[in-house]
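**Student:** sequence? don't have it. structure:
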């Protein structure tokens, strides 16, 4: 166990599958005290049972990150149960891809609500607490699509992930003393994101792309652990990781 991870209270949104689930397992093995958030409570509770059976500490909290009240309640529950919050991993995300001409405006709205507002709601919920305790760590999961526009199918998704990068950099500059910020930008990593596209033609292309390129979700979990485990005066601001095979 890493001394800088052990006993830290870590909130992970989108913890019911993919990157969030893998990160929960990885940090749980290293002694973190986990607060796992998602809408699918049954999945969360199964993961909590697995982590606690292995000797770890974890609780599940039903959370829709697009609802500010849910995110506030999540942080309050973490503090009530563990006494504090040390790390927020803003991981919850959605990726319904399609060309702009398909005009899937409802999907655009939902993507903005989860990928941008969800991150902001998380920051709003923890920032006063981090400022008061003089420490804390916000880890925002973006994407390589936040570095290069994923056209012609992911323009809106890219827009949300560019926003996450801007929010993360602004938070780094504005953060209270002692508060660290990290942005993680993965490429094709095994998760349910590849299943979110309702446009049949796009969905087939995305799944073929992932089948040819994807790397395991614990690749990202290790990057998140690396950022957390640094000494308190070291801030890993950005990690970009892709499969070796991925060109985009």
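**Tutor:** Okay, I see it. None of the values given here were measured: they were computed from a predicted structure.
**Student:** going forward, measure contacts and count neighbours with C-alpha atoms only.
**Tutor:** Noted.
**Student:** In contact with the residue nearest to residue 152 when sequence neighbours are not counted, which residues?
**Tutor:** Of all residues not flanking residue 152 in the chain, residue 99 sits nearest, at 5.5 Å (C-alpha to C-alpha, 6 or more residues apart in numbering). By C-alpha atoms under 8 Å, 6 or more residues apart in numbering, the contact set of residue 99 is 151-155.
**Student:** so how far is residue 202 from residue 99?
**Tutor:** 8 Å (C-alpha to C-alpha, to the nearest Å).
**Student:** So for the two, which residues contact both of them?
**Tutor:** residue 153.
**Student:** Hmm, residue 38 is touching residue 45, no?
**Tutor:** No: using C-alpha atoms under 8 Å, residue 38 is not in contact with residue 45, being 10.4 Å away.
**Student:** Neighbour count for these two, which is higher?
**Tutor:** Neighbours were counted for residue 38 and for residue 45 using other C-alpha atoms under 10 Å; residue 38 has more, 22 against 18.
**Student:** residue ranges of the strands in the protein, please?
**Tutor:** Secondary structure of the chain (DSSP state E): strands located at 9-13, 33-38, 57-62, 87-90, 136-141, 179-186, 238-241.
**Student:** and the comparison structure, right after this:
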């Protein structure tokens, strides 16, 4: 086994790092961090890594893996520790949308949305936690969605439901872990529409997210995540006004008996 390249920089694992928000986040944190970049698409992942290393001095490990497979997530932990000797933060950034009305959803639709949007994050949290507990500190960041707060888009109903699940899971993992390890943070990030390939890559196809109104760039979202990696806030939207919008929605629904 090769000797780890021990880093005096904090080391971040970013899943879904071959493009979109993940690649943008890698660019934001590269000047100050060691990076373990994970994705299924080897060629695209290599291009991101080459760009960062060419920019100067950033230690980058690329791992081609499918994070919906627990054994692959375990391998990511092993390979990152073998290279750097440490993991300081883990960003669960894998997700996929869907274009299907709720009355038309199939078992496979639901299974895929849960596998990609929930299980990938669950595996990341569970597999990195032993290392964080041993270190006494760490940071998990789960990338959710405004649709995880409210069902704004009918055709995204199963995705919205999966992100609701992820939100609840994130909050409960945070509560459980911080009862014994208060220096381990579990943060939730909730973007709205982002100008990436997300819409085009949705199950059953979909509208190009770049054509939708009131969108953000991947770089804008990545800047918010990069800030959260520093200030460790537990729950953050990526656009001003989002918290008020969600609070107003919940104030308008549900009544006491």
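**Tutor:** That came through, no problem. Owing to the predicted nature of the structure, the values given are computational and were not obtained by experimental measurement.
**Student:** If any of the contacts of residue 99 of the first structure are buried, put those into a PyMOL selection.
**Tutor:** Provided next is the PyMOL selection string for whichever of these are buried by 16 or more other C-alpha atoms under 10 Å:
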select buried, resi 153+154+155
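**Student:** Return those of the contacts of residue 99 of the first structure that are likewise in contact in the second structure.
**Tutor:** Checked against the second structure using both residues aligned by TM-score structural alignment, their matches' C-alpha atoms under 8 Å, the contacts of residue 99 of the first structure keep these contacts: 152-155.
**Student:** Just to check, residue 141 of the first structure is in contact with residue 168?
**Tutor:** No: contact criterion C-alpha under 8 Å: residue 141 of the first structure and residue 168 do not qualify, at 9.7 Å.
**Student:** so what sits against both of the two?
**Tutor:** Joint contacts of residue 141 of the first structure and residue 168 (C-alpha under 8 Å, 6+ apart) are residue 183.
**Student:** What ranges does the first structure have for its helices?
**Tutor:** Assigned by DSSP state H, the helices in the first structure fall at 18-29, 41-53, 68-82, 105-112, 118-133, 155-174, 200-213, 218-229.
**Student:** Where in the second structure does the second one fall?
**Tutor:** Following TM-score structural alignment, the partner segment of helix 41-53 of the first structure in the second structure covers residues 42-54.
**Student:** same deal with the last one?
**Tutor:** Counting by TM-score structural alignment, helix 218-229 of the first structure lines up with residues 219-230 of the second structure.
**Student:** Show me which residues of the matching stretch are buried.
**Tutor:** For stretch 219-230 of the second structure, by 16+ other C-alpha under 10 Å, it's 219-226, 228-229.
**Student:** Check stretch 49-64 of the first structure too.
**Tutor:** 49, 51, 56-64.
**Student:** do you know how far the residue of the first structure positioned farthest from its centre is from residue 149 of the first structure?
**Tutor:** Most distant residue from the mean C-alpha position of the first structure: residue 101, 28.9 Å away (C-alpha atoms, centre = their mean). Noted for residue 101 of the first structure: a distance of 16 Å to residue 149 of the first structure, by C-alpha to C-alpha.
**Student:** now the kept ones among the contacts of residue 99 of the first structure in CSV, with distance to residue 25 of the first structure?
**Tutor:** What follows is these, written out as CSV (distance: C-alpha to C-alpha, whole Å):
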residue, distance to residue 25 of the first structure
152, 35
153, 32
154, 30
155, 32
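**Student:** closest to residue 240 of the first structure among those?
**Tutor:** The shortest gap between residue 240 of the first structure and any of these belongs to residue 154, at 18.5 Å (C-alpha to C-alpha).
**Student:** Please verify my assumption that the closest one contacts residue 94.
**Tutor:** No: with contacts defined as C-alpha under 8 Å, residue 154 of the first structure does not count as touching residue 94, sitting 11.5 Å away.
**Student:** Run a quick neighbour tally on the aligned partner of residue 95 of the first structure in the second structure.
**Tutor:** Under the alignment by TM-score structural alignment, residue 95 of the first structure pairs with residue 97 in the second structure. For residue 97 of the second structure, the tally of surrounding residues (other C-alpha under 10 Å) stands at 25.
**Student:** Tell me how far the most centrally placed residue in the first structure lies from residue 102 of the first structure.
**Tutor:** When C-alpha atoms, centre = their mean is applied to the first structure, the residue found nearest the centroid is residue 91 (1.2 Å). Distance, residue 91 of the first structure to residue 102 of the first structure, by C-alpha to C-alpha: 27 Å.
**Student:** got it, and residue 208 of the first structure?
**Tutor:** 21 Å.
**Student:** Between those two, which has more neighbouring residues?
**Tutor:** residue 208 (12 against 9).
**Student:** What does residue 182 of the first structure correspond to in the second structure?
**Tutor:** Checking TM-score structural alignment: residue 182 of the first structure goes with residue 187.
**Student:** residues contacting the equivalent of residue 65 of the second structure over in the first structure?
**Tutor:** Aligned by TM-score structural alignment, residue 65 of the second structure pairs with residue 63 of the first structure. By C-alpha under 8 Å, 6+ apart, the contact set of residue 63 of the first structure is 13, 37-39, 70-71, 74.
**Student:** picking that back up, quick one: which two of the buried residues of stretch 49-64 of the first structure are the most distant?
**Tutor:** Using C-alpha to C-alpha, those span at most 24.7 Å, a distance reached by 56 and 64.
**Student:** what's the spacing between residue 75 of the first structure and residue 84 of the first structure?
**Tutor:** 9 Å.
**Student:** One more: residue 204 of the first structure?
**Tutor:** Residue 204 of the first structure is 44 Å from residue 84 of the first structure, by C-alpha to C-alpha.
**Student:** neighbour count winner among those two?
**Tutor:** residue 84 (19 against 13).
**Student:** Nearest spatial neighbour of residue 46 of the second structure, chain-adjacent residues omitted?
**Tutor:** Here the residue nearest residue 46 of the second structure, using C-alpha to C-alpha, 6+ apart, is residue 62, at 7.1 Å.
**Student:** And for residue 45 of the second structure?
**Tutor:** Per C-alpha to C-alpha, 6+ apart, closest to residue 45 of the second structure is residue 18, 4.3 Å.
**Student:** quick one: what's aligned to that neighbour in the first structure?
**Tutor:** Checking TM-score structural alignment: residue 18 of the second structure goes with residue 16.
**Student:** count of residues packed around the equivalent of residue 80 of the second structure over in the first structure?
**Tutor:** When the first structure is aligned by TM-score structural alignment, residue 80 of the second structure is paired with residue 78. Look at residue 78 of the first structure: counted by other C-alpha under 10 Å, it has 22 neighbours.
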